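1. Fold the following, please.
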Amino acid sequence: MKVFQKASSRFYSTISVGLKENYGRIAFNRPEKYNCINIDTFQEIPLALRKLDEDESVKFVALTGEGKFYSAGNDINNFSYIYGSEDGTELSRQVIDNFVKAFIEFKKPLIAICNGPAIGISATTLTLCDAVWASEDAYFLTPFTKLAQGPEGCSSSTFPKIMGSSLASEMLLFNKQMSAQEAKDCGLVSRLISSENFEEQVNAMLEEIAELPPQAMVLGKSLVKNQAKVEHLLKTATAENYGLKERWESPECKDAVQAFFNRK
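-> This is a model prediction of the structure:
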């Protein structure tokens, strides 16, 4: 079995990127921080996706996390960037906008492999992937309201379509934690994988997909996610991210963030 050939580390400090068996692999790579997404990660993921989309040798991409977490979502220390300058909220909006839209615009199949919990924006962007495989030990949580924020990653549109409006509201408004089995039952997860020999099972399935004709997969994806759906997602992302900017600038959000730091 071939090993992954890693991309140059000069491009990436918070993710790992490699190639194997004609497919790409991107992994959140801050395991000591539960793969929290800091400002660097928000910029490195789009860069990696676009480079792999342009690489003709890459048939599809698997997105996962190093260690025990897929990703714990937005690094709380990003608020020092958001509030660190006069235009910090607008610059942060642009960074997240670029991050989400990189998922929407990716032309090749994108498989999310949740080796562990997915929280916040790492959970919402799962809905922009073409398949989501999860360990039985994974769980999913979108605790936006705890910090007086709103939905992102297109979840205001995709969550209700996937799981229905009531369950989507439980997730997006009331901080419901969803188990891997619940996520499979409602359609957020396409495959549940036993935590025993998880990596071996995933690699075997990826190698099977790597044998499929690449252009046929790209065509299939373009038809499943037609241009009208893509345009709708892009508009949704823009609206959500402007909503986040308004939230960050609100006294309610600033008070919630300060209260969180005071508890630490």
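
2. only C-alpha atoms for contact and neighbour calcs from this point on.
-> Will do.

3. Could you identify the longest helix within the chain?
-> Taking DSSP state H as the criterion, the chain has its longest helix at helix 227-248.

4. Show me what counts as buried in that helix.
-> Buried residues in helix 227-248, counted by 16 or more other C-alpha atoms under 10 Å: 230, 233-234, 236-238, 240-248.

5. One more: stretch 217-226?
-> Going by neighbour count (16+ other C-alpha under 10 Å), the buried part of stretch 217-226 is 217, 218, 221, 225.

6. repeat for stretch 42-60
-> 42-49, 52-53, 58-60.

7. Out of the residues you listed, flag the one nearest to residue 177.
-> Among those, residue 42 lies closest to residue 177 (C-alpha to C-alpha), at 23.8 Å.

8. surely the closest one meets residue 97?
-> No: contact between residue 42 and residue 97 fails when scored by C-alpha atoms under 8 Å: they sit 9.5 Å apart.

9. before we move on, back to that, okay, and which of the buried residues of stretch 217-226 map to strands?
-> Using DSSP state E, no member of the buried residues of stretch 217-226 sits in strands.

10. Which neighbouring elements make contact with the helix or strand hosting residue 261?
-> Element membership for residue 261, per DSSP states H and E: helix 251-263. For helix 251-263, not one helix or strand is in contact under the criterion 3 or more C-alpha pairs under 8 Å, 6 or more residues apart in numbering; DSSP states H and E.

11. Second chain to compare with the first, below:
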Amino acid sequence: MSVKVTDAAGIRRIRLDRAAKKNALDHAMYTTLSEAIEAAPGVILLEAEGGDFCAGNDIVDFISLASHEGSVDALPVFRFLKALTFARMPIVAAVQGQAVGVGTTMLLHCDQVLLSEDARLSLPFLRLGLTPEGGSSLLLTERIGHARAFEWLSSGRPIPATEALNTGVANRVVAREALETESLSVAEKLAALPLAALIQAKSLMRQPDMIWDQIVREGETFLARLRSPEAAAAFAAFLKKG
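-> Here you go, the predicted structure:
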């Protein structure tokens, strides 16, 4: 399995386990992640094996989206984004190495984010001829302001852990060797709280319907851009280089 799910002591640990591909997400992984989040019985801890948290979408599955017709809701990636958007349980993320594309945008849906010192976030959508996804056009702008969000998106540059912390995208930066222990400790402290109160507090702090409307709007534009000559050229160059 490319995603491991374990439950213990009120915590559901969801671990990306495709390190050889830098934990790039394919359709099957999106489905497993969605099911794990939707049915989580307690606090969720998102983790990843290997040197990188997530390299974004699997490029082959990514290109196949260009042929999709109809509602974005039918796509595994959007089921995953919907699961994140409407998640009842608090989500803690532990991020090391690269977090690219959806590997970064998913963090905007998490309630606490811990980064290792070597973490680097990047949003390369515009360089690929694409547009923001995962609600990032709304959530990132709300979090760090329009000017900074636009710079992150338009440059596609790697954002170091300290910058992500200072702008409010992350809660804490820790040593690489301490990431698992520290993130589990955060999840344990949340799991020790009265569950109903925890769920209600999260619900009061979020507006999932508004976020989902934005994700659908983004998705329609994103799929149209996938069919553009600019995106086709970018993907061809990536595959040739690979």
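
12. Pick the one among the buried residues of stretch 217-226 of the first structure closest to residue 254 of the first structure.
-> Closest to residue 254 of the first structure, out of all of these and judged by C-alpha to C-alpha, is residue 225, at 37.3 Å.

13. Could you tell me how many residues sit around residue 32 of the first structure?
-> The local packing of residue 32 of the first structure (other C-alpha atoms under 10 Å) involves 11 other residues.

14. which residue lines up with it in the second structure?
-> Under the alignment (TM-score structural alignment), residue 32 of the first structure maps onto residue 20 of the second structure.

15. next one: residue 167 of the first structure
-> Aligned counterpart of residue 167 of the first structure in the second structure: residue 148 (TM-score structural alignment).

16. Tell me the secondary structure of that match, please.
-> helix (DSSP: H, G, I helix; E, B strand; the rest coil).

17. how deep is the residue nearest to residue 51 of the second structure when sequence neighbours are not counted tucked in, by neighbour count?
-> Once flanking residues are discounted, residue 51 of the second structure sits nearest to residue 97: 5.7 Å by C-alpha to C-alpha, 6 or more residues apart in numbering. A count of nearby residues for residue 97 of the second structure, using other C-alpha under 10 Å, gives 22.

18. Check the gap between residue 220 of the first structure and residue 121 of the first structure for me.
-> Distance from residue 220 of the first structure to residue 121 of the first structure, counting by C-alpha to C-alpha, to the nearest Å: 26 Å.

19. repeat for residue 212 of the first structure
-> Residue 212 of the first structure sits 30 Å away from residue 121 of the first structure, taking C-alpha to C-alpha as the criterion.

20. higher neighbour count, these two?
-> Neighbour totals were compared for residue 212 of the first structure and residue 121, and residue 121 leads with 26 against 11 (other C-alpha under 10 Å).

21. Can you find the partner of that one in the second structure?
-> In the second structure, residue 121 of the first structure lands on residue 102 (TM-score structural alignment).

22. Enumerate every residue touching its match.
-> Residues in contact with residue 102 of the second structure (C-alpha atoms under 8 Å, 6 or more residues apart in numbering) are 54, 56, 57, 133, 134.

23. mapped onto the first structure, which of those hold?
-> Compared against the first structure with both residues aligned by TM-score structural alignment, their matches' C-alpha atoms under 8 Å, those retain 56, 57, 133, 134.

24. Tell me which residue lies nearest the centroid of the second structure.
-> Closest to where the C-alpha atoms of the second structure average out (C-alpha atoms, centre = their mean) is residue 106, at 1.9 Å.

25. ok, how many other residues are close to the residue lying closest to that residue once chain neighbours are set aside?
-> Nearest non-adjacent residue to residue 106 of the second structure, counting by C-alpha to C-alpha, 6+ apart: residue 134, 6.8 Å away. Other residues near residue 134 of the second structure number 29, with proximity taken as other C-alpha under 10 Å.

26. try the one 10 residues further on
-> For residue 144 of the second structure, the neighbour count with other C-alpha under 10 Å is 16.

27. before we move on, what about residue 30 of the first structure?
-> By other C-alpha under 10 Å, 21 other residues sit near residue 30 of the first structure.

28. now it: how far from residue 73 of the first structure?
-> According to C-alpha to C-alpha, residue 30 of the first structure stands 11 Å off from residue 73 of the first structure.

29. okay, and the common contacts of these two?
-> With C-alpha under 8 Å, 6+ apart, residue 30 of the first structure and residue 73 have common neighbours residue 36.

30. residues touching the aligned partner of residue 205 of the first structure in the second structure, list them.
-> With TM-score structural alignment defining the correspondence, residue 205 of the first structure maps onto residue 186 in the second structure. With contact taken as C-alpha under 8 Å, 6+ apart, residue 186 of the second structure is in contact with residue 92.
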